[in-house]
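> predicted structure and sequence below. I'll ask about it afterward.
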Amino acid sequence: MKCAFVTGATGLLGNNTVRALLQRQIKVKALVRSPQKARQQFGDLPVEWIQGDLLDVDAFSHHLNGCDALFHTAAYFRDSYKGGKHWQILHDTNVLGTERLLQAAYDAGIRRAVHVSSIAVLKGERGELIDESMSRPEEGADDYYRSKILSEQKVREFLASHPDMFVAMVLPGWMFGPGDIGPTSSGQFLLDFINQKLPGVLPGSFSVVDARDVAEHQIAAITHGRSGERYLAAGMHMDMSSIFKALSLVSGVPAPERKVPLFMLRLIALFYEGYHRLTRKPVLISTSTVKLMGEERDRTHFSHEKSQRELGCQFRPVEMTLLDTLQWYRQHGYTSTHGA
């Protein structure tokens, strides 16, 4: 690789992908929706910002010329869990945007790409160890999960009609890490924890991963992976109590101990949805979030045997990830100093 094009470049995964590429002396063209966020995120780093949006690939497609690799980290995600219906923009961004981006990259001469998929495209039984072969059916999937399933289908269709194109797929879990200027749901969760705004221990389980490790998985996948293959980068299976303990350890803030039952969350979410309908403002907990939490509980055990065997990838300790994320927020004025 000499020049890489990165979509979603100011996001949590995107910015860490940009930094990992720069460390390897690879030139980066970064697709950003906001030059202001790009300036905040990258400062004086030698990154070429391209203002654009996946809803209009044609408007920026000429900037793909001269690149020899594509890292597609962008997706519509966060707002889809903040109340209301979002299927159209999910489909237009995650599905059609992926299809049009791959074609534009191919037309520009790019022949190697990584598509960032999600653990959302996989499903197993409760407590089962889930690997890349265990696909989630489209039927019954929530809108975001469905959009990621369909975007993978677009990747496979493209590969079938363009046999000289290489696209590997990387499947992250719930990402934390430095540079989360959004903040994403994980960053907001961390900030709410240290500011003691969380009501108690929420039900559910999660697969927690460092965005920097996912960035490394992407580079390994485009370098050593196989085209058309999925590679898990899900991280560590944890319940909320375990996450709270790790956060308390690195922050010095005592963890809530009261358990919040799922039915109580459903009632809270119904109230928030009503508020959303009246005000059109995003809410903290939506009915889709609570439904997903219940359905996916103890379905977050993922096998990294394939990623370790073919890509040689590893994961740093969760406590290191949380500490680095917290320190980044402190250094950038997101919160007052707490604990360690």
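In hand now; what should we look at?
> CA only for contacts and neighbour counts going forward, please
Noted.
> if I look at Arg330, how far off is Leu13?
Noted for Arg330: a distance of 20 Å to Leu13, by Cα to Cα, to the nearest Å.
> ok, these two, which is more surrounded?
For Arg330 versus Leu13, neighbours defined as other Cα atoms under 10 Å are more numerous around Leu13 (27 against 14).
> which parts of the helix or strand where the more buried one lies are buried?
Under the criterion of DSSP states H and E, Leu13 resides in helix 12-23. Counting neighbours by 16 or more other Cα atoms under 10 Å, one finds that the buried residues in helix 12-23 are 12-22.
> again with stretch 217-224
In stretch 217-224, counting by 16+ other Cα under 10 Å, buried: 217-222.
> so what touches it?
Residues from elsewhere that reach stretch 217-224 (Cα atoms under 8 Å, 6 or more residues apart in numbering): 17, 71, 112-114, 167-170, 231, 233, 310-313.
> now do stretch 25-40
By Cα under 8 Å, 6+ apart, the residues outside stretch 25-40 that reach it are 1-10, 18, 21-22, 46-53.
> ok, Gln196 - contacts?
Gln196 is in contact with Val253, counting by Cα under 8 Å, 6+ apart.
> for Leu159, see how far away Glu99 is.
In terms of Cα to Cα, Glu99 sits 11 Å off from Leu159.
> more crowded one of these two?
More neighbours surround Glu99 than the other of Glu99 and Leu159, with 20 against 17 (other Cα under 10 Å).
> and here is the other one:
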Amino acid sequence: MRAFVTGGTGFLGANLIEQLIGDGWQVTAMHRPDSSTRRLRMLGATPVQASLDSLESLQNALPAELDAVFHLAGNTSMWRGGDAQQWQDNVVGSANLAQAVRQHFARQSKPGRMIVTSSISAYGHQQGVISEASPQLATNPRFHYHYSKLHAELAVRDEIARGLDAVLLNPCAIVGKYDVSSWAQTFFLLAENRLPGVPPGASSFCHAGAVARAHIEAFHRGRRGENYILAGTDASFLEFFRTIAELVGVPAPRRTTPALFIHGIAAVSDAVSRISGREPAVTPQKASMLTSRALADSTRAERELGYRNAMPLADMLRESRDWLVAEGLLTLPASG
């Protein structure tokens, strides 16, 4: 089996490539000109340079015969100063890749399938538990990350209507090894006593390994054109941060920071960024995400893909911690 992977230099991409290689797949992994290919090669993938901005670049990068294309690349910025680039990366990039893949599959001797990593954010902010039957409410460009993920899905659906076989996955908050820039940042903040506060929101946390496996199962078992939500362990951010504090051996936070205060910091930071041109630590988009609840239901993925996210939150976070320590990126106190 042959796979082409975008976003392989990211942490979910590394988990997916590791599992594909373990299953005996041949993997070609796309990377940008300025990205390191060290981990791709260590995992056993063949790196190829290409750009989502260029349809021709993508057409040239795709190997002659393919079974699957896994599109994991995405821009997760939540700063309005990066909105234009985010639209280019998430929406235009997804449209270009989906077109290139549809045309490529039409020319080759056997059918292929595209698996698209979207996000629970494509459903927008909702009051209840999100399922595939929920309306996709990410229609406000002020929440641009959510907005771009919805429109990336719509771009892929345009190509599905033209004949592309594609399945869309919507993971919630992903935790696990190979993470250095997502939830792993919380380890650094707590270990270095730089945590400014604990937001009052909550989320569904899913294990990176289980999400990667769901991508492979979506290739084998998913239904064309369907969304599959990948949720996991529901927890408040206070519980999440307390668990990390225990894992790094520092005092656990005892209470949350009021939402009004977090939104106030975000508003001031946003005003300053208009002058400085630099992304602030807390943006209005981040504040909205961290002070809301994003809980979801994985029943469809469990039934149709065999998705299982049975790992307890503490074990997911321990895996992330242990990998950071092994890589020399996180130093624990002597008593940890």
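On my side now, so go ahead. Only a predicted model underlies this, so the values are computations on that prediction, with no experimental measurement involved.
> need the counterpart of Lys281 of structure 1 in structure 2.
Matched across to structure 2, Lys281 of structure 1 falls on Arg278, judged by TM-score structural alignment.
> residues contacting that match?
With Cα under 8 Å, 6+ apart, Arg278 of structure 2 has no contacts at all.
> Met114 of structure 2: which element?
strand 113-117.
> next step: the contacts of stretch 217-224 of structure 1 restricted to strands.
Among those, the members falling in strands are 71, 112-114, 167-170, 231, 233 (criterion: DSSP state E).
> need those residues in CSV with neighbour count, can you?
Below are these laid out as CSV (neighbours: other Cα atoms under 10 Å):
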residue, neighbour count
Phe71, 26
Arg112, 22
Ala113, 28
Val114, 26
Val167, 27
Ala168, 24
Met169, 26
Val170, 27
Tyr231, 30
Ala233, 33
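> widest-spaced pair of the residues you listed?
Pairwise distances across these peak at 19.4 Å for Arg112 and Ala233 (criterion: Cα to Cα).
> show me where the stretch 151-300 of structure 1 has its helices.
Here the stretch 151-300 of structure 1 has its helices, by DSSP state H, counting those that start in this stretch, at 185-194, 211-224, 240-251, 262-279, 287-296.
> deepest-packed of the ones you listed, please.
Highest mean neighbour count of the helices of the stretch 151-300 of structure 1: helix 211-224, a mean of 23 (counted as mean count of other Cα atoms under 10 Å).
> structure 2: matching residues for that helix?
Aligned using TM-score structural alignment, helix 211-224 of structure 1 spans residues 208-221 in structure 2.
> mean deviation of that stretch from structure 1?
Aligned to structure 1 and superposed, stretch 208-221 of structure 2 gives a mean residue distance of 0.9 Å (mean Cα distance after the TM-score superposition for structure 1).
> which among the contacts of stretch 25-40 of structure 1 count as buried?
3-10, 18, 21-22, 47, 49-50, 52-53.
> for these, which one is nearest Ser286 of structure 1?
Gly8 (24.5 Å).
> map the closest one across to structure 2 for me.
With TM-score structural alignment as the criterion, Gly8 of structure 1 matches Gly7.
> what do you get for Asp107 of structure 1?
Using TM-score structural alignment, the equivalent of Asp107 of structure 1 in structure 2 is Gln103.
> quick one: which helix or strand includes its match?
Here Gln103 of structure 2, judged by DSSP H and E, is contained in helix 93-107.
> check Trp49 of structure 1 too.
strand 47-51.
> what residue of structure 2 takes the place of Leu311 of structure 1?
Here Leu311 of structure 1 is matched to Leu305 in structure 2, going by TM-score structural alignment.
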